[in-house]
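**Q** From the sequence below, what's the structure:
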Amino acid sequence: MAEKTDYSVWSQAKLIERVTELERELKEKNRSLLLPKKSYKRPHVEKPFDPLKYNTRLIALRLAYLGKNYNGFEHHSGNPTPLPTIEEVLWKALNKVKLIFPDNSHTLPPGEINWEGTEYSKCGRTDKGVNAFGQVIGLRLRSNRPLRKKVDTEEQEINGPPDGEGQIEETFEDGFNTSLRPGEMETSSSLSSQSARPAEGPESDASNLDGPESEAESRFDPIADEIPYATLLNRVLPPDIRILAWCPFPTDNFSARFSCRERRYRYIFTQPAFSPIPHKLEHGADANTTKDGWLDIEAMREAAKMYEGLHDFRNFCKVDGGKQITNYERRIFYSNIEEVDDQSPALKYVSGTDFLPVGSEDQTPKVYTFTLHGSAFLWHQVRHMVAILFLVGQGLEKPSIVTELLDIEKTPRRPGYEMAQDTPLVLWDCIFPHEDDLGRKDVMPWIYAGDGPGNADTKFGAGGLMDSLWSTWRERKIDEMLAGTLLSLVVSQGDKPADFILGEGKARKSQKVFDGGDTPRSQGVYVPVMKKPLLESPDAINEKYAVRKGFESAADMRIQGFRRENKPPRETVFLGK
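**A** Now for the predicted structure:
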């Protein structure tokens, strides 16, 4: 053991010298502790991703989204929006997980996207704030299916078949994309007439492949061995956009837009539509007047049925001069007002006698949808149709208003009424039947999240689809419970509704008009639809737009646009090495 130093006999100068020495040693020791330790691990270097080493396939994706935080589904190039679009978010996610590799993506301006080379198609173009539970897109993505081998014919004649060498290597003239590789076979579908076919291209040479199919290809299961597209994308997408399923075998010549034969929408609303007030606070209300807040559901059903069939819906849409549409006829297969199960507890106060319509029996708030099935729809068509139904439901218009607006000879120009709000609208489903199926039964073989042996965790496991949806639901459920509890609390405080008395000179001065929003609009004295100012005719709107854009007329713009749309696309050039 070291002998203990007796500092009591040291001089002051010597003590100071010793303290200074100890401080220096302590600083050096502390400095050594702060220095990073030498790591013997190899530094992580991200390997360059080579798309040419991967096969591709055309699939369809079924997705759902809550549209409140988005500027609609479709992205418009060169048109920045205050909120992102669904397409923009999807494109970023697909790039992040390297399922697509579009041309020149690194040179695109911020916020721009490029679907070139992906055979992208979309079924519906929902507006800002609109939701979808059954949106469908089609596109070509990276696949796990092994690439075929290409061999040198002369070398094979001399040395025999190569052993695992000679995998196809090509380059693209303007970068990478997911176009079908030269000489590769498209994944076939048992549900369509499409058969396995090689890619066509200036450098494609299927005759140089070593046999019709390699051993690895023959063992490949196009579903079980494929990339879990839905799970992979849901990991990088925001929680209010979810991939619900993927279709490995779309129908022959599949296009999400043109192969769809039926689109289904639902517009959700409550009954009552907004908070009613006690009878004593209303002026001029009697048994023949629809009580504020409550809708006449039967009158709405009568009006909704008038939409069914083939009609010209020019008075139920917004005309876009840029589209130069001349045919406004659309076929509606089904149109009705349906009661649905409310997913939340009902607020009880509105079922009290002071808030119910005169002569009405006790009832609780309900939830309804305007359910609509049609072949295709015009811009804002559904929201215009709903707006008219709400006017009928409030007793402001008769059901016959629908017939009047559908009569183009009587009403060639749309009256300037307001369309319904966007948030309650849902693109509910997109149907892809056989062309000759009058019943329009969907034939797409969807693979939903969790389907297949060993995949249940992707739906119900930790971090699975149900976990993320539950989180989204719970956040909104807590908000709903807080707001509902506050409503019930406030209505129970103070005087009872039957004791309220309206003060002199405080009669209602404005008509409340429900448009699907959280609160009704005050519109002064209501002006019937057929007495509102008329908008310009679609022909006049198209003509003005065309002239403003430098064309001689609308007819000239349609001709020029047709030529541009049908211009042969730029070929993707494959250069063999």
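
**Q** Only C-alpha atoms from now on, for both contacts and neighbour counts.
**A** Will do.

**Q** For the nearest residue to Ser143 once chain neighbours are set aside, pull up the helix or strand it's in.
**A** Excluding its sequence neighbours, the residue lying closest to Ser143 (Cα to Cα, 6 or more residues apart in numbering) is Thr56, at 4.7 Å. With secondary structure defined by DSSP states H and E, Thr56 is part of strand 55-65.

**Q** to compare against the first, here's another:
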Amino acid sequence: MEGQVITPPHVELPQSGGTNYTQWTQEALISRIRHLESSLETNLLNSEIKQDSLTILPKSTAKPDFDFSRYTSRLIALKFAYIGGPYQGLEYHFGSDTPFPTVEEKLFEALLKARLVPPKTYYHPDGSIDTTQVFTSGSTAGIEDIGKWVDLDSWEYTKCGRTDRGVSAFGQVVGVRVRSNRPKSKPEEILGENALVEDVDDSSTPKGPIEPAETDDETPEFEDKDELPYVTILNRLLPSTIRVLAWCPNPPENFSARFNCQARTYHYFFTNPPAPHNPGEQPRVLDIDAMKTAAKYYEGLHDFRNLCKIDASKQITNFKRRVEEADIVKVGGVTPVFSLEPCETSQRMLERRPETYYFKLTGSAFLWHQVRHMVAILFLVGQKLEKPDVVKELLDVQNMPTKPFYNMADDRPLVLWDCLFDENEVKWVYPELNRAKPSSREDVIGSLWELWHNSNMDAMLSGGLLAMVYGQQETRRKRETVERNGDLAMTGNDNSNSSNKKKVRDSTWIVDGSPMQTSFGKYVEIVKRGRMETVEVINRRFAARKSEEWRQKWSVEAKRERGIGDMTDYDHDE
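**A** Down below sits the predicted model:
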């Protein structure tokens, strides 16, 4: 009888609704167990839950710490700023450790801590939901392994422009669906936000998800002024180097912070002179007029393959980008902290202080490290190592189809200044900033003042020390000049031309935007330098190292067959 399923004898069910197994024989009980096991295996095989796609986590009896089904949600846009120095760029890297946290890591952490977005749901192999708490160490601590709680798809999360390590942003924009104070419509209040109509005992009602109410009577009135104070909530949880500035309550339908953005503006700051000089010598200043002339050649639609870093992982073939504006702008109203010539009058100090400029660049989209490559060429022009026409030569890909070898500019002075949208579609709401308690994190003005004050004090102290050292060197130089002139009058020997004079090294100092210049050997013009391989060769070599599955989906040929364009889907921002 082994393996044969025996139908158990009919037993009258007790009032509790359970089966009374006390009167069953041993063989009948064994057969019943096998029958139930067989049914369970069949149900699991037919289930839509795939065993290999489940993340196995320890079971927990803890209840979820927040019930998002009790609230409505809405898609909003956030405008925020950050100082890039302490971060490993904007984008969070799932599954990889970075030396510094990313800006998105801190933003995701704040969104989760504020319960503005739901954590990602995980299932056990048996289909039950894992209820492990997101905040195992309390709400004030960081979130351990934050990547497993991030669900960009359900959050409808999009970002405008990616910035790399060290790069700052003053007008970054993201779109995200967040918890709202909006009351639920009447059907939602009765059934629950995600309830099915089939749960209601009404056979005449069609089954399926609840549709939004079509009449105004079904949805209570709600004004955005009664909404959750998103800006204040997030600033309370974010570090002082990341500040949310505004929010857009009603972005257009299917809003994407990336694709709805019409233009992006970058500023790259630099000083003139760009580096310290020896006391008694004239500072090496940049030729601003020549840089302005060269910058204007960037404007218009051009192929920038020689002015970016080739990202073979994206298999890009179209490097044309449109630049709306490119210019060199002087920063005014900056109080000097030291003079290039010590012991001068106040007016003379104003005239001799290091000046600050920025390269302003506006365009619809940019390639990887494009801005920093463009700035590097402008610095060479400003040093008179290259003529402004070198920009034209680099943009002429017919005569220069491959990129010459040269270094891009430093990352720290670069700022994503603003992301521009249609003002009729994206209307920013800037909350009042004078209601927060002093010294609190949500006090945007106070926290930024503290950041500026500390940095300015450091600048004043270091500037004063630098001025003192310049003064001491100037005094020493004058004393040596007097002594040398005295020796010359007494002996008639000019020691300044002695054989002990140091030999000047035959090298070139290159400005790259960092605090100190970089020393190279004899300078070689850009057009005479060695070249990289063609874009086609770089793309093919990268694709050859990838799997066949990857090549069938992402190679240049596969993308061309699927009609995927580089300009919209796979362009990089700085």
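
**Q** Fetch the TM-score of the aligned pair.
**A** Here the TM-score for the pair of chains, by TM-score structural alignment, normalised by the length of the second structure, is 0.72; 449 aligned residues with a Cα RMSD of 3.2 Å.

**Q** about what we covered before: what stretch of the second structure does the strand holding Thr56 of the first structure fall on?
**A** Under TM-score structural alignment, the alignment places strand 55-65 of the first structure onto residues 72-82 of the second structure.

**Q** what's the answer for stretch 321-330 of the first structure, then?
**A** Under the criterion TM-score structural alignment, stretch 321-330 of the first structure matches residues 312-321.

**Q** Ok, stretch 124-144 of the first structure next?
**A** By TM-score structural alignment, stretch 124-144 of the first structure lines up with residues 161-181 in the second structure.

**Q** tell me, how many neighbours does Arg505 of the second structure end up with?
**A** Other residues lying near Arg505 of the second structure total 8 when counted by other Cα atoms under 10 Å.

**Q** Report the secondary structure state of it.
**A** Classification of Arg505 of the second structure into helix, strand or coil gives coil, according to DSSP: H, G, I helix; E, B strand; the rest coil.

**Q** quick one: it from Leu385 of the second structure, how far?
**A** Going from Arg505 of the second structure to Leu385 of the second structure by Cα to Cα, to the nearest Å gives 18 Å.

**Q** Can you show me the strands along the second structure?
**A** If you assign secondary structure with DSSP state E, the strands in the second structure sit at 72-82, 158-159, 168-180, 242-248, 263-272, 300-303, 320-330, 355-363, 414-420, 508-510, 518-520.

**Q** Now tabulate the ones you listed in CSV and tack on mean neighbour count and distance to Leu488 of the second structure.
**A** Converted to CSV, those look like this (neighbours: other Cα atoms under 10 Å; distance: least, Cα to Cα, whole Å):
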stretch, mean neighbour count, distance to Leu488 of the second structure
strand 72-82, 21, 60
strand 158-159, 20, 70
strand 168-180, 23, 56
strand 242-248, 23, 63
strand 263-272, 21, 38
strand 300-303, 15, 62
strand 320-330, 18, 46
strand 355-363, 20, 40
strand 414-420, 23, 52
strand 508-510, 16, 34
strand 518-520, 12, 36
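
**Q** Alignment lookup: Glu87 of the first structure to the second structure.
**A** When the second structure is aligned by TM-score structural alignment, the residue opposite Glu87 of the first structure is Glu104.

**Q** again, but for Met481 of the first structure
**A** Aligned partner of Met481 of the first structure by TM-score structural alignment: Met460.

**Q** so what's that match up against?
**A** Applying Cα atoms under 8 Å, 6 or more residues apart in numbering to Met460 of the second structure gives the contacts Val337.

**Q** do Glu227 of the second structure as well
**A** Glu227 of the second structure is in contact with Ser180, Asn181, Arg182, counting by Cα under 8 Å, 6+ apart.

**Q** 6 Å instead?
**A** Applying Cα atoms under 6 Å, 6 or more residues apart in numbering, we find Glu227 of the second structure in contact with Asn181.

**Q** Indicate which one of the strands of the second structure is closest to Arg562 of the second structure.
**A** Ranking the strands of the second structure by proximity to Arg562 of the second structure (Cα to Cα) places strand 320-330 first, at 20.4 Å.

**Q** and the closest one, what other elements does it pack with?
**A** Based on contacts counted as 3 or more Cα pairs under 6 Å, 6 or more residues apart in numbering; DSSP states H and E, the elements that strand 320-330 of the second structure packs against are helix 288-296, strand 300-303, strand 355-363.

**Q** if we go to 10 Å?
**A** When contacts are defined as 3 or more Cα pairs under 10 Å, 6 or more residues apart in numbering; DSSP states H and E, strand 320-330 of the second structure packs onto strand 263-272, helix 288-296, strand 300-303, strand 355-363, helix 566-569.

**Q** Please tabulate those in TSV, including the columns distance to Asp67 of the second structure.
**A** Putting those into TSV (distance: least, Cα to Cα, whole Å) gives the following:
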stretch	distance to Asp67 of the second structure
strand 263-272	38
helix 288-296	55
strand 300-303	51
strand 355-363	43
helix 566-569	36
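
**Q** and the counterpart of Ala449 of the first structure in the second structure, how far is that from Phe100 of the second structure?
**A** If you follow Ala449 of the first structure across to the second structure using TM-score structural alignment, you land on Pro431. With distances taken as Cα to Cα, Pro431 of the second structure is found 31 Å from Phe100 of the second structure.

**Q** Over to Asn260 of the second structure?
**A** When Cα to Cα is applied, the distance between Asn260 of the second structure and Phe100 of the second structure equals 30 Å.

**Q** Just want to know which of the two has more residues nearby.
**A** Comparing Asn260 of the second structure with Phe100 by other Cα under 10 Å, the one with more neighbours is Asn260, at 17 against 12.

**Q** My guess is the more buried one contacts Glu423. True?
**A** No. Contact between Asn260 of the second structure and Glu423 fails when scored by Cα atoms under 10 Å: they sit 11.3 Å apart.

**Q** Asp396 of the second structure matches what in the first structure?
**A** With the correspondence set by TM-score structural alignment, Asp396 of the second structure lines up against Asp407 in the first structure.

**Q** these two touch, right, that match and Phe313?
**A** Yes. Under the criterion of Cα under 10 Å, Asp407 of the first structure lies in contact with Phe313, with a separation of 9.3 Å.

**Q** intersection of neighbour lists for these two?
**A** Contact criterion Cα atoms under 10 Å, 6 or more residues apart in numbering; no residue bridges Asp407 of the first structure and Phe313 by contacting each.

**Q** In terms of packing, which of the two has more residues around it?
**A** It is Phe313, of Asp407 of the first structure and Phe313, that has more neighbours when counted by other Cα under 10 Å, with 23 against 15.

**Q** The more buried one - nearest residue in space that isn't next to it in sequence?
**A** Closest residue in space to Phe313 of the first structure, ignoring its immediate chain neighbours: Tyr328 at 5.6 Å, by Cα to Cα, 6+ apart.
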